[in-house]
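Colleague: Sequence and predicted structure, then a few things I'm wondering about:
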Amino acid sequence: MVTLNGNSLTFSEVKKVLYDRDKVHFSEDSMKRVEESRKAVEKIVSEERIVYGITTGFGKFSDVLIGKEDVEELQLNLIRSHACGVGDPFPEIVSRAMVLLRANALLKGFSGVRPVVMERLLDLINAGIHPVIPQQGSLGASGDLAPLSHLALVLIGEGEVFYKGKRTSAIDALTKEDIFPISLTAKEGLALINGTQAMTAMGVIAYLEAEKLAYQAELISAVTVEGLRGIIDVFDEDIQIVRGYREQAETAERIRRFLSDSRLTTKQGEIRVQDAYSIRCIPQVHGASWQALNYVKEKLEIEMNAATDNPLLFDNGEKVLSGGNFHGQPIALAMDFLAIAVAELANISERRIERLVNPQLNDLPPFLSPEPGLQSGAMIMQYVAASLVSENKTLAHPASVDSIPSSANQEDHVSMGTIASRHAYQIIQNTRRVLAIEAICSLQAAETRGKEKMATATRELLEEARKIVPFIEHDRVFSKDIEKMADWLKTQTMNFAEKKKNKTKA
């Protein structure tokens, strides 16, 4: 059971809720804050004070006053009109994350929703009812209006959900779980949709997958070092210390440990004096990506516990402030950084693949073919990797440098943070396939040289991977191999690199 209080949600807890399907509930203190905040909204309505989004319209309509007899219709119209997202839905795990993060933000007690709204959000999580939310249509300010409107629809019994492996109507799923839809009252519709939870939820899932992938990239690259009989000296601790970057040093340390008992690595001058940059600079390049990942994690942890709607209520409603916490710029920049960092893991991986298959760059069978000429071996796998990294370069163009005015120029600068998070996620999927290709090629090369000479850690990877993709003895449809390897990397709950890291800590 994970307890939400609006202030201290961690990545560890998020993983428990998302992947282990832990139940959630709210702390007593957080619900007290919600109740006090709600009283403030009701007082504003009864006194007919002019407060944005409570007794006024939205966006450019902020100057239109709404009578207290119409505040409920105002909220319902808001949700229905703003639920205009398009395109394929977010992955179900992202939808689950979105509900979790929106609930946590509202529990901070600055948004003015009723306790029943919190209860329904947690009901969705605990019952495994996940809104179907189209991916496209958010500018990332004022928050993720369109995506979160599709989430809010489910609370009122409209829209669609993912439930028990099927896509169905919200009311059908709610009925089966004995969950009653609610009618939104003053401020509640706005509080539900004026936030950054779509980009943040997508960002959280992207980060968790990228972190795992970064560890796997290190172990796969270690196998490539063996397959190419690479020079181990470049991972020496002294080289890393004088540069001064902790992440670079940590990457080099993990690779040293992976290869500590390998008989396939060489010393400088033994076969060659220097390796190419894609081998020699693994700590520097992978380490720089780790720096970016650490930055992204820090920003996401802040945003997961942030109040991001508008207006916000302070001092029991005596102080109601309209601001811009819904603006997604911090996450937009972080997602662009994540996209670039992961794209670089693919870039350097593709160069290592080239060195594994190019007969002019190694002493292995050309293209790792079992019968060069008659059989093409891994020749076109390198083409696929090159195509994926080229696509990544297009996707890595920063979304955050773009902005376009909306709401009759009232909202004249937006973040495009949700686009940034979606692009980062797509880059991660592409990069995993590139690393899958490197894994296939590096394992083929190392096994060709003699698996008995491989390090303990890399041989363990070989033995497990061979259950997924066998040794190449004859040309076959390698598309299946690539997808199987990529799926295997994605579904590993504890990858080999993390195991080695944990052993190191012990």
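Modeller: Nice, I can see it.
Colleague: only C-alpha atoms for contact and neighbour calcs from this point on.
Modeller: Noted.
Colleague: Give me the neighbour count for Ser407.
Modeller: 11 (other Cα atoms under 10 Å).
Colleague: now swap in the one 5 residues further on and tell me
Modeller: By the other Cα under 10 Å criterion, the neighbourhood of Asp412 contains 12 residues.
Colleague: any idea how far Asp481 lies from Pro365?
Modeller: Distance of Asp481 to Pro365, computed by Cα to Cα, to the nearest Å: 20 Å.
Colleague: Likewise for Glu28?
Modeller: Counting by Cα to Cα, the gap from Glu28 to Pro365 is 66 Å.
Colleague: and those two? which has more neighbours close in?
Modeller: Pro365 (17 against 12).
Colleague: The more buried one and Pro372 touch, don't they?
Modeller: Yes. Taking Cα atoms under 8 Å as the definition, Pro365 is a contact partner of Pro372 at 7.1 Å.
Colleague: who touches both of the two?
Modeller: Common contact partners of Pro365 and Pro372 (Cα atoms under 8 Å, 6 or more residues apart in numbering): none.
Colleague: Just give the nearest non-adjacent residue to Gln478, would you?
Modeller: Actually, residue 478 is Phe. It isn't Gln. Sequence neighbours aside, Met381 is the residue nearest to Phe478 in space, at 7.5 Å (criterion: Cα to Cα, 6 or more residues apart in numbering).
Colleague: packing partners for the helix or strand where Lys500 lies?
Modeller: Lys500 belongs to helix 496-505 when assigned by DSSP states H and E. On a contact count with 3 or more Cα pairs under 8 Å, 6 or more residues apart in numbering; DSSP states H and E, helix 496-505 meets helix 197-227, helix 246-258, helix 456-465.
Colleague: got a markdown table for those, with distance to Ser46 too?
Modeller: Below are the helices and strands packed on helix 496-505 laid out as a markdown table (distance: least, Cα to Cα, whole Å):
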| stretch | distance to Ser46 |
| --- | --- |
| helix 197-227 | 31 |
| helix 246-258 | 57 |
| helix 456-465 | 66 |
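Colleague: what about versus this one:
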Amino acid sequence: MAAGFTGMSETAAKAYMEYINNDVNPLIPSRGSEGANDLSMATHIGLALMGEWDVNYKGKRVPAAQVRKELKLADYHPFGMDGISILSNSNVAEAQSVASVKKAEHYLVKLSPVMIATSLEALNGNVSPYLWHTVETKGWPQGHEAAEAVLANLKGSYLWQKDNKRYLQDPLSFRSAGYILAAAQEELRQAKDLLNSAINHTTDNPIVNTEAKNDLWYSKAEVLDEMRAGKPNVFVNSCANFDNTQLALQLESLTKALIQVMHTSAWRTTQLVDNHRTGLPTYLVANQNKGDGFANLAQSMSGLYAEAMGLTNSVLGYGVPTSIGIEETFSNVNLTADRLSKAVDVGYDIYSYEILHNAQAMDMRKEGGKKMGEGTGAFLQSYRKAVPFVDKDRVFTPDVNNGVQFLKSFGAN
């Protein structure tokens, strides 16, 4: 409506504005869209505006008619192009995409650099792959940004001091983590650019354009006269502006890149229980602990990892022709957005297992006189308020759950 190409009535815009200003949210099915348009989803917005469906109001699900009566809103009846403009678009899928991309942004930009930095301190790893002149020789987009974000958390860390026991080359899950994060951050950047373009343009069919170009080679063709609405540069055109194939492709690409970040996290975690790799006790068992420490903890993480890998399968293009065969292309962009959201959720789970191991190793190194970085040290201190050091075996499920909540809220303030 704000873009001005929908042809909706001013009454329709005001009716929707009244809901926004009074925090009235029409309830919309979360599933069931081809992605070519959100017919079954967006229809519920129109129904709610007409008082024939339910809304969320003051934290409760209530009939829209009841809320309209309470707020003394005038009856709304769609007129002209209102109906088709309300339902023939992909606005719901774009909203789902915005929410999913924001989740991915927190995971990849705010959280991942400090997580990688803590893993290096847990391992007694080598900072060499992250140095500016190392990254420069590769030249990948976002390479420097990702590497410098990791190193910024390691200011003052013991990793900048010589250590004859430190390996020259770490496992690739540590050594490649910066490049893999850079790849995901580049996919994120492209997704944000596409979304910014999408939400500032119309997804409607048909569209009304009152400032159409009239000097193109085909502008004088007689067929265009059938599309003009009174003036030479005013048109009503049939289109497929609800097609979001580019966005769906990009969200799938972002999901795959994000799960590659998750992949390195899971593998780093398995490396940290090996005393030959870390120089710390096997399974990170504390000196006073008579149990097995983290001996079998990664098995549940492995199951979550498999769940995440299943989300990389493409759903683009799947569908059944509808409307007597007129609608036979599909992007399933809302489903790609949902899968991205689910992938991020599993990513927090995987990171929770890793930080449980990283924090244990970091505390052990602190006991040995090693100093953590400014960023990683503060991260560890905050984490320890949610999950204490493992000095003896215990049920780890609460630790994993508390870790997830900590990670999701990190950097929120």
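Modeller: Arrived safely. This structure is a prediction, so every number in the text was calculated from the model and none was measured.
Colleague: Quick check: TM-score for this pair?
Modeller: Here the superposed chains carry a TM-score of 0.88, computed using TM-score structural alignment, normalised by the length of the second structure; 389 aligned residues with a Cα RMSD of 2.2 Å.
Colleague: If we ignore the residues flanking it in sequence, what's nearest the most centrally placed residue in the second structure?
Modeller: In the second structure, the residue lying closest to the centroid (Cα atoms, centre = their mean) is Ala104, at 2.7 Å. Among residues not flanking Ala104 of the second structure along the chain, Val344 sits closest, at 6.0 Å (Cα to Cα, 6+ apart).
Colleague: Give the equivalent position in the first structure for that neighbour.
Modeller: By TM-score structural alignment, Val344 of the second structure lines up with Ile428 in the first structure.
Colleague: Mean deviation, the strand or helix carrying its match versus the second structure?
Modeller: Applying DSSP H and E as the criterion places Ile428 of the first structure in helix 417-450. Following the fit onto the second structure, the mean deviation recorded for helix 417-450 of the first structure is 1.0 Å by mean Cα distance after the TM-score superposition for the first structure.
Colleague: Same check on stretch 380-389 of the first structure?
Modeller: Stretch 380-389 of the first structure versus its aligned partner: 2.3 Å mean (mean Cα distance after the TM-score superposition for the first structure).
Colleague: what does that stretch contact?
Modeller: 343, 346-347, 350, 353-354, 357, 430-431, 433-434, 437, 478.
Colleague: now do 10 Å
Modeller: 343-358, 367, 390-392, 395, 427, 429-438, 440-441, 478-479, 482 (Cα atoms under 10 Å, 6 or more residues apart in numbering).
Colleague: repeat for stretch 149-163 of the second structure
Modeller: So stretch 149-163 of the second structure is contacted by 109-110, 112-118, 120-121, 123-127, 130-132, 144, 148, 166, 177-178, 365-366, 369-379 (Cα under 10 Å, 6+ apart).
Colleague: buried subset of those residues?
Modeller: 109-110, 112-118, 120-121, 123-127, 130, 144, 148, 166, 177-178, 365, 370-373, 375-377, 379 (16 or more other Cα atoms under 10 Å).
Colleague: Secondary structure element for the residue nearest to Ala74 of the second structure when sequence neighbours are not counted, which one?
Modeller: Closest residue to Ala74 of the second structure apart from its sequence neighbours, by Cα to Cα, 6+ apart: Arg68 at 7.6 Å. Per DSSP H and E: Arg68 of the second structure is located in helix 64-70.
Colleague: same check, this time on Ala332 of the first structure
Modeller: Using DSSP H and E, Ala332 of the first structure falls in helix 329-357.
Colleague: Tell me roughly how far that helix lies from the second structure on average.
Modeller: Mean for helix 329-357 of the first structure is 1.2 Å (mean Cα distance after the TM-score superposition for the first structure).
Colleague: What angle do helix 417-450 and that helix make with each other?
Modeller: Taking axes from the mean of the first three to the mean of the last three Cα atoms, to 10 degrees, one finds helix 329-357 of the first structure and helix 417-450 inclined to each other by 20 degrees.
Colleague: now for helix 329-357 of the first structure, which elements pack on it?
Modeller: helix 197-227, helix 277-280, helix 282-304, helix 379-395, helix 417-450 (3 or more Cα pairs under 10 Å, 6 or more residues apart in numbering; DSSP states H and E).
Colleague: Onto which residues of the second structure does the second one map?
Modeller: Which is helix 277-280 of the first structure. With TM-score structural alignment as the criterion, helix 277-280 of the first structure aligns to 172-175.
Colleague: shouldn't Met364 of the second structure be in contact with Leu123?
Modeller: No. Met364 of the second structure is beyond contact range of Leu123, at 11.1 Å (criterion: Cα atoms under 10 Å).
Colleague: Could you tell me which residues touch both of these two?
Modeller: With Cα under 10 Å, 6+ apart as the test, Met364 of the second structure and Leu123 both reach Leu280, Asn358.
Colleague: Alignment lookup: Asn153 of the second structure to the first structure.
Modeller: Aligned partner of Asn153 of the second structure by TM-score structural alignment: Phe258.
Colleague: oh sorry, the question was meant for Lys392 of the second structure
Modeller: Match for Lys392 of the second structure (TM-score structural alignment): His474.
Colleague: Repeat that for Pro63 of the second structure.
Modeller: With TM-score structural alignment as the criterion, Pro63 of the second structure matches Ser169.
Colleague: count of residues packed around its match?
Modeller: 18.
Colleague: now the one 5 residues further on
Modeller: Neighbour count for Leu174 of the first structure, taken as other Cα under 10 Å: 21.
Colleague: how near is it to Pro470 of the first structure?
Modeller: With Cα to Cα as the criterion, Leu174 of the first structure and Pro470 of the first structure are 46 Å apart.
Colleague: and if you look at Asn325 of the first structure?
Modeller: With Cα to Cα as the criterion, Asn325 of the first structure and Pro470 of the first structure are 52 Å apart.
Colleague: Just want to know which of these two has more residues nearby.
Modeller: Asn325 (20 against 14).
Colleague: who touches the residue nearest to that one when sequence neighbours are not counted in this structure?
Modeller: Leaving aside its sequence neighbours, Asn325 of the first structure sits nearest to Thr308 (Cα to Cα, 6+ apart; 4.6 Å). Applying Cα under 10 Å, 6+ apart to Thr308 of the first structure gives the contacts 102, 105-106, 110-111, 142-143, 191, 193-197, 323-328.
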